[in-house]
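Participant: the sequence isn't on hand, but the structure is:
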């Protein structure tokens, strides 16, 4: 099984290396071009069974991370009730001190069917240490180990995310610190960004299968890295950046079909026909009015994307609608979309891992500055909002 994947990837790498000087359509650097092609090949050919064999679950990856970093695991198991699905249990894992004042509730990427990687935990570990140290604040990340597709389909992932958020805000047990909404931030990359946005949509428009969350005040903010906001292939960047990005554009509707349970539409969707989705699972289908009360649910929004990624145009469309709704709802300049030229999918995270922890890319600096500004006003109810 792994030999077949290795063969595909190795042959792709050889071709990219040999042809690089002669191609006009390529990633911004030689290193990125070869790496993205290798990942693109892997994601094109890997099956769910192969993915489970190589990386069984987010929980198992978290435990491996803790062993490698000599850290004591700290996790939550939170029961929830669903009108349609009955009872369930959400799991989440701490990076940093569970008693920290500020919590980043994080949803990992992985095309909805793959668990979190070791890189996810390493990046978050660096983030909670870095952003807190500079401002003298205690920050921790809580990674939701949401159920994976195709075994679990939407809205299971929203049910789990909502359960963890409610636990953070309204926990009544003696072991869990109750936090003010302003001290909780939603974050996620790629598919995880989609789930984070589904949770934001749920705050605005309670999903009929998920218990509503009534906020006393807006959450601190939302930080998304290259969120998957469309399950369609009709965007121009899907073609324009197909040979630059790490994501194979042809698989986007396939992953979306697994996530939403719309596998009956898989054949037509692969030819570019839109799946039947909604604003919760595909934020791009929501119009501007959907986001009118966004500033009443979150204090700040930062969405990062790369000019060379296949999601570039769909994220741009989300920006247009979300900013319009934000303005109509009375919000001011607290919403920010940053599109970095020459950068591909989840650029800040990939650059951090490729450079051995160096934080000198332009998008990494944007993230650092955003967190610095958020923590500057931490704990002050009068001026935490813009």
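Facilitator: In hand now; what should we look at? Treat the numbers as computed from the prediction; the structure is a model and nothing was measured.
Participant: from now on I want contacts and neighbour counts done on CA atoms only, so please keep to that.
Facilitator: Will do.
Participant: pull out the buried positions in whichever strand or helix holds residue 337.
Facilitator: For residue 337, the element it lies in under DSSP states H and E is strand 335-340. Residues of strand 335-340 classed as buried by neighbour count (16 or more other C-alpha atoms under 10 Å): 335, 337-340.
Participant: which helices and strands sit right next to it?
Facilitator: strand 301-306, helix 312-328, helix 362-376 (3 or more C-alpha pairs under 8 Å, 6 or more residues apart in numbering; DSSP states H and E).
Participant: which of the ones you listed sits closest to residue 44?
Facilitator: Nearest to residue 44 among these is helix 312-328 (19.6 Å), distances taken as C-alpha to C-alpha.
Participant: and the closest one with strand 301-306, angle?
Facilitator: Helix 312-328 and strand 301-306 are oriented at 160 degrees to each other (axes from the mean of the first three to the mean of the last three C-alpha atoms, to 10 degrees).
Participant: other SSEs contacting helix 312-328?
Facilitator: Checking 3+ C-alpha pairs under 8 Å, 6+ apart, helix 312-328 ends up next to helix 236-240, strand 301-306, strand 335-340.
Participant: now find how far off-centre the last one is within its chain.
Facilitator: Its chain's C-alpha centre lies 15 Å from the corresponding centre of strand 335-340 when counted by C-alpha atoms, centre = their mean, to the nearest Å.
Participant: just checking, next helix/strand downstream of it?
Facilitator: Per DSSP H and E, strand 335-340 leads on to helix 347-354 as the next helix or strand towards the C-terminus.
Participant: below is an additional structure, to be compared with the one above:
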């Protein structure tokens, strides 16, 4: 069960804000993980083969992550995290990749992963509950994606958005920055919208949905974004395990599967750090959200009626769901509403929407495959679907 013994009202902006008690707690968890590995290995070797078909070491990876994260509080996770920009340059150095950075309005940044050629681009927004910076798993998967596409004869630029983290920055700051990132791709860099793949995972997967919502239904606090008449649709929308609901009442959220990396207490804490709940007073220790915003169709896309998505300015959409993830049920429900709405405004069979439940995979499974050093890559369904979408979209243009 998650460790909730440390009372927390807000997340630390820097590591120095974490108490000595919390630091000691994080060290104890690390020692417990090391001690538990032999037991986890034995349990996995004696259990049935993973539904995903991957070797046992991939299951061990998931169990170790689950074991560790179930015993920490989001504040303690911050102990292991540094600023997004620092992480990107650190990971780039390890992979011998050149990174350049562009400053955007409202505090956002675009980090260009490798060479920029200006023809096709993946604009990527990382997850982490809006509270955690980018991780090695995000940059590792984007690096791998770029290599796979290049091997298949497709050159693509990779732009990674750095947005402000909670609770210092609260909703709709992250949405505003995501919209500015997309605006910059089109107006600042001159990419044809048809050559843009707009993608993200978890909270980032929600932000790409929210930013596209803003194109159709401008948020009152954010400057409208109008796509050019010559190219009125983005090439593709990629949403990996999107965090579309703050509810912890779904059966998949309540189930204890000992595999996933998202827990009900994470959802409760991170959602409160992002935006005020509609049914309780604003927390005195949290900075205010802009103009007292609360839950809505942007920060919780599942709240939108199907008709909200009619007229979606995107040619192809891929929503990926891990069968073993706690967010599974909420994403499936959202995917049904989303597809229904998009199909209302599209010719029969031409909505371009694909919703895939990936058998045996956890939350954002494709990202964590990069955590298996020295092992030949084993493609899960998530990774295959991502690369297939990118290849099909970019080959057409």
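Facilitator: In hand now; what should we look at? Remember, predicted model here, so these are calculated numbers, not experimental data.
Participant: what residues in the second structure pair up with the strand holding residue 337 of the first structure?
Facilitator: Aligned using TM-score structural alignment, strand 335-340 of the first structure spans residues 353-358 in the second structure.
Participant: now what about the matching stretch, what contacts it?
Facilitator: 52, 316-323, 335, 339, 342, 381-382 (C-alpha atoms under 8 Å, 6 or more residues apart in numbering).
Participant: so how far does that stretch sit from its counterpart in the first structure?
Facilitator: Stretch 353-358 of the second structure, aligned to the first structure and superposed, deviates on average by 0.7 Å (mean C-alpha distance after the TM-score superposition for the first structure).
Participant: quick one on the thing from earlier: and the helices and strands packed on helix 312-328 of the first structure as TSV, adding distance to residue 346 of the first structure?
Facilitator: Below are those laid out as TSV (distance: least, C-alpha to C-alpha, whole Å):
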stretch	distance to residue 346 of the first structure
helix 236-240	15
strand 301-306	7
strand 335-340	11
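Participant: and residue 165 of the first structure, which of those is closest to it?
Facilitator: That would be strand 301-306 among these, by C-alpha to C-alpha, at 17.5 Å.
Participant: hang on, the earlier thing: pull the most distant pair out of the contacts of stretch 353-358 of the second structure.
Facilitator: 52 and 342 (29.9 Å).
Participant: ok, these two, which is more surrounded?
Facilitator: residue 342 (24 against 18; other C-alpha atoms under 10 Å).
Participant: counterpart of that one in the first structure?
Facilitator: Match for residue 342 of the second structure (TM-score structural alignment): residue 326.
Participant: where do the strands sit along the stretch 101-250 of the first structure?
Facilitator: For the stretch 101-250 of the first structure, the strands defined by DSSP state E, counting those that start in this stretch occupy 102-107, 139-144, 184-189, 221-225.
Participant: which residue of the first structure lies farthest from its centroid?
Facilitator: Going by C-alpha atoms, centre = their mean, the residue of the first structure most distant from its centre is residue 22, 34.8 Å out.
Participant: distance-wise, check it relative to residue 240 of the first structure.
Facilitator: Residue 22 of the first structure sits 18 Å away from residue 240 of the first structure, going by C-alpha to C-alpha, to the nearest Å.
Participant: and for residue 89 of the first structure?
Facilitator: 41 Å.
Participant: before we move on, what about residue 253 of the first structure?
Facilitator: 17 Å.
Participant: show me which strand runs longest in the first structure.
Facilitator: As assigned by DSSP state E, the longest strand anywhere in the first structure is strand 86-95.
Participant: before we move on, the earlier item: would a markdown table of the strands of the stretch 101-250 of the first structure with mean neighbour count be doable?
Facilitator: Converted to a markdown table, the strands of the stretch 101-250 of the first structure look like this (neighbours: other C-alpha atoms under 10 Å):
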| stretch | mean neighbour count |
| --- | --- |
| strand 102-107 | 26 |
| strand 139-144 | 27 |
| strand 184-189 | 26 |
| strand 221-225 | 25 |
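Participant: and of those, who's closest to residue 8 of the first structure?
Facilitator: Per C-alpha to C-alpha, nearest to residue 8 of the first structure of these: strand 184-189, 26.1 Å.
Participant: quick check: the closest one aligns to which part of the second structure?
Facilitator: Using TM-score structural alignment, strand 184-189 of the first structure corresponds to residues 196-201 of the second structure.
Participant: which residues touch that stretch?
Facilitator: Here stretch 196-201 of the second structure has contacts from 120-127, 182, 205-208, 234-242, 364, 390, 393, using C-alpha under 8 Å, 6+ apart.
Participant: dump the residue contacts of the spatially closest residue to residue 62 of the second structure that is not a sequence neighbour.
Facilitator: With sequence-adjacent residues excluded and distances taken as C-alpha to C-alpha, 6 or more residues apart in numbering, residue 62 of the second structure is closest to residue 259, at 5.5 Å. When contacts are counted by C-alpha under 8 Å, 6+ apart, residue 259 of the second structure touches 59, 62-63, 65-66, 324-325, 362.
Participant: much appreciated, bye for now.
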